[in-house]
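> Coordinates for the following, if possible.
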Amino acid sequence: MILPIVAYGNPVLRKVAVDIDADYPDLKQLIANMWETMYASNGVGIAAPQVNKSIRLFVVDSKQIIDNLEEDEKNDYPGDEGVKEVFINARIVETNGDEWPYNEGCLSIPKVREDVYRAETVTLRYQDEHFKEHTKTFLGVTARVIMHEYDHIDGILFIDHLKPLKKRMIKSKLEDISKGKIRVDYKMSFPK
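Here you go, the predicted model:
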């Protein structure tokens, strides 16, 4: 089932999400719905707060980015093959490498894209959908997508990484989003 994506301005996007265990109600269905919602809205990742659940859960499919790169573009992300994975109760162990810019967007903040600087790699400790423990290091665009989604479960949005001038320049767009004055081709839930 495609779920409505929570729009900028909803308080759930600013909460630090809570850990869950294998007894979380209807978790398997929620994960399936998150995948369906993400693909229906042309996303590469989605976090539970974006579907109005303040829990430490997100899904990422960066394979679709890597698979759609031109051959010469693949040199920009050496060693990054992409992942399609579920991340539960994730914690960042460390980030490494130089920060580099990439034009990011967010399903909860439609029609706003800005360059965000993030580290080259991220090491994450997390559980998969079977609650098996993992500690892995991700790099390139995959690391970026993971850090973006991870921010969501900590109540942080990509716009929080922007310089004050950039934030002022997009202020009216953000106000329009929070008031529901925007059209998108996927289901959205706007703040009341």
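
> use CA for all of it now, contacts and neighbours both
Will do.

> Buried residues of stretch 110-123, list them for me.
Under the neighbour-count criterion of 16 or more other C-alpha atoms under 10 Å, stretch 110-123 has 110, 112, 114-123 buried.

> another one to check against the first:
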Amino acid sequence: MTTTSSTTRRSSHLSRYFYSLRQERGLQPGQLADLLGASDPARAGHVIRSFELSGAISEPWLERLSQALQPDPAELERCHQLDQRDAERDEAQQRQQWELWADQPIEPVLTVRYIPGVCGQRPVPRAFCNSREQAESWCIDELRRCRAKGVLIWSRRQRTWYEQYGHSPRRQEIRFS
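Alright, predicted model coming up:
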């Protein structure tokens, strides 16, 4: 199953399967919560229904539901494989969309951090946009003048970070994660 954090799973096939198991047994979410021995059946029923609709559930809740509904292991594996396939397809589509977005040119800009919480942006003058090195040199001069930290956004994929007064420039490549 696709993991969105160390304790939360998301899966549409799995949630639909558990929904069908609950329906086959003629149980409402609150009744299933009672079977689970929940101290607050209304809240637990909400967790169950949220899982059925969104696919998001924590590992402990999934284990409790599995104990109560006794799903078929082969069907669980099938749901897992379908969810994994869907997650990989979705990630590939997101990556492709991000790549198209990231490849579009932008006007370079310097974001100046004057003090914590107060920033401003200054477009890099066209005369300094012939190369990244020229733009970085202009940024250092600007940051010295402002006595500030900043970041040059050269493209959607490339940044240069500066410490106070434009010191210690370090380049960063932005990638789809």
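
> Once they're superposed, tell me the TM-score.
Remark: TM-score between the superposed chains equals 0.27 [TM-score structural alignment, normalised by the length of the second structure]; 72 aligned residues with a C-alpha RMSD of 4.4 Å.

> packing partners for the longest strand belonging to the first structure?
Looking across the first structure with DSSP state E, the single longest strand is strand 84-96. For strand 84-96 of the first structure, the packing partners by 3 or more C-alpha pairs under 8 Å, 6 or more residues apart in numbering; DSSP states H and E come out as strand 57-61, strand 121-127.

> Out of those, which one sits most buried?
Greatest average neighbour count among these goes to strand 57-61 (a mean of 26), per mean count of other C-alpha atoms under 10 Å.

> and the angle from that strand to strand 84-96?
Following axes from the mean of the first three to the mean of the last three C-alpha atoms, to 10 degrees, one obtains 100 degrees for the angle between strand 57-61 of the first structure and strand 84-96.

> before we move on, the earlier item: flag every buried residue along the longest strand of the first structure.
Residues of strand 84-96 of the first structure classed as buried: 85-91, 95 (neighbour count, 16+ other C-alpha under 10 Å).

> Now do the helix or strand following it: which elements does it pack against?
Downstream of strand 84-96 of the first structure, the first helix or strand assigned by DSSP states H and E is strand 100-106. Packing partners of strand 100-106 of the first structure (3+ C-alpha pairs under 8 Å, 6+ apart): strand 109-118.

> want to throw the buried residues of strand 84-96 of the first structure into CSV with distance to Lys171 of the first structure?
Shown next, in CSV, are the buried residues of strand 84-96 of the first structure (distance: C-alpha to C-alpha, whole Å):
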residue, distance to Lys171 of the first structure
Glu85, 33
Val86, 33
Phe87, 31
Ile88, 32
Asn89, 32
Ala90, 31
Arg91, 31
Thr95, 30
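
> Just the closest of those to Thr137 of the first structure, please.
Closest approach between those and Thr137 of the first structure, by C-alpha to C-alpha: Thr95, at 8.9 Å.

> Return the distance of that closest one relative to Val145 of the first structure.
Thr95 of the first structure is 13 Å from Val145 of the first structure, where distance means C-alpha to C-alpha, to the nearest Å.

> so what's the closest residue to Pro29 of the second structure other than its chain neighbours up against?
Nearest residue to Pro29 of the second structure, sequence neighbours excluded (C-alpha to C-alpha, 6 or more residues apart in numbering): Gly45, at 4.5 Å. Under the criterion of C-alpha atoms under 8 Å, 6 or more residues apart in numbering, the neighbours of Gly45 of the second structure are 29-33.

> how far out from the middle of the chain is whichever helix or strand Glu77 of the second structure is part of?
Using DSSP H and E, Glu77 of the second structure sits within helix 73-102. Computed by C-alpha atoms, centre = their mean, to the nearest Å, the chain-centroid distance of helix 73-102 of the second structure equals 14 Å.

> If you count contacts, what does it end up packed against?
Judged by 3+ C-alpha pairs under 8 Å, 6+ apart, helix 73-102 of the second structure is in contact with strand 2-3, helix 12-24.
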